[in-house]
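Enquirer: Okay, here's the prediction I keep looking at, along with the sequence it came from:
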Amino acid sequence: MTIIEFPGQPAANGFSNVAVVAPGSRLIHTSGQVAIDADGTVPAGFEEQTRLVFRNLEAVLASAGAGWGDVLKLTYFVTGVEELPVVRRVRDEFVDVTRPPASSLVQVAGLFRTDLLIEVEAVAALKA
């Protein structure tokens, strides 16, 4: 993945504006991952849910042979944007903060279960 910075443009705050995939790379798109543990439990609280979401994403990526260094785009669906600092802090436990993925965040009225607070999907690229 190549990160492109644009001179004269406002610096991205914790994410990259553009991530370019090398020709011949294999793209991996995950479904949105939520904070449901293997036993079906949902942790209380935004931080705990976010951490579980990232662990679930990590497992899904690994099943396709990818890791956090291969992720070029994250899309977040959150029920409250006031929790963005928490999301960033937890995300930084997983991604390379020197070359973070491109990101989009959307506030939603709710997810498919009322106890869920965040859903994240990823796009990764593996060299062919």
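Expert: All right, it came through fine.
Enquirer: CA atoms for contacts and neighbours, from now on please.
Expert: Noted.
Enquirer: sec struct for the residue most central in space within the chain, please.
Expert: Within the chain, one residue has its C-alpha closest to the average C-alpha position: by Cα atoms, centre = their mean, that is Leu74, at 3.7 Å. Following DSSP: H, G, I helix; E, B strand; the rest coil, the label given to Leu74 is strand.
Enquirer: cool, Asp39 as well?
Expert: Following three-state DSSP, Asp39 is assigned to coil.
Enquirer: for comparison:
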Amino acid sequence: MSDTPPNVRFVNVPALGRAPGYSHLAEVRGGRTVYLSGQIAVDGSGATVGAGDFTAQARKVFGNIALALAEVGLTFDSVVKLTFFLTDFAHLPQMRAVRDEFVNLQTPPTSSAVQVAALVRPELLIEVEAIAVIP
């Protein structure tokens, strides 16, 4: 991974305890903000990728986020917030492993995870929203 944008500072607050794989907060000074809609495991034709395979779906979701970021000249280094929607928290270890392939592990984005009853398509297991900052 390359560097965090110069106008972003990630902080872990000691009083809040250890933050494994994410930062407690991201302070953004100036710049523009980019909000990415929830990304799901679909290809360019709209077909589901990895039905029944959480890891395959997670990799496709993160790949789709990377494509969207690239459209505005950004990478995952500019992401300050990720929100995960999972149909089963049993998949958290797999989600974290895939996330770690994409994010800057030295300054990981802030994150939230929510277990949901279902996503927009019944075969989907994960959806991820992102917020990024343009320096």
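Expert: Received the coordinates, thanks. Every value quoted in this text rests on a predicted model; they were computed, and no experiment measured them.
Enquirer: got a list of what the residue nearest to the centre of the first structure touches?
Expert: 101-104, 120-123 (Cα atoms under 8 Å, 6 or more residues apart in numbering).
Enquirer: buried subset of the residues you listed?
Expert: 101-103, 120-123 (16 or more other Cα atoms under 10 Å).
Enquirer: what's the helix ranked longest in the second structure aligned against in the first structure?
Expert: Ranked by residue count, the top helix of the second structure under DSSP state H comes out as helix 54-71. Under the alignment (TM-score structural alignment), helix 54-71 of the second structure falls on residues 46-63 in the first structure.
Enquirer: ok, residues contacting that stretch?
Expert: For stretch 46-63 of the first structure, using Cα under 8 Å, 6+ apart, the contacting residues are 30, 33-37, 42-43, 67-68, 83, 86-87, 90-91, 94, 116-122.
Enquirer: Among the residues you listed, which are located in strands?
Expert: 118-122 (DSSP state E).
Enquirer: Now the two most distant members of the residues you listed.
Expert: Ile118 and Ala122 (13.5 Å; Cα to Cα).
Enquirer: Verify the contact between Val34 of the second structure and Val133 for me.
Expert: Yes: here Val34 of the second structure reaches Val133: they are 5.9 Å apart, a contact under Cα atoms under 8 Å.
Enquirer: And these two? Which one has more around it.
Expert: Val133 (22 against 17; other Cα atoms under 10 Å).
Enquirer: buried ones in the match of helix 54-71 of the second structure?
Expert: So for stretch 46-63 of the first structure, counting by 16+ other Cα under 10 Å, buried means 46-47, 49-58, 60-61.
Enquirer: quick one: that stretch to the second structure mean distance?
Expert: Average distance, stretch 46-63 of the first structure versus aligned residues of the second structure after superposition (mean Cα distance after the TM-score superposition for the first structure): 0.4 Å.
Enquirer: one step back: for the contacts of stretch 46-63 of the first structure, which PyMOL command selects only the ones that are buried?
Expert: Burial among these is assessed by 16+ other Cα under 10 Å; the matching PyMOL selection reads:
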select buried, resi 33+34+35+36+42+43+67+68+86+87+90+91+94+116+117+118+119+120+121+122
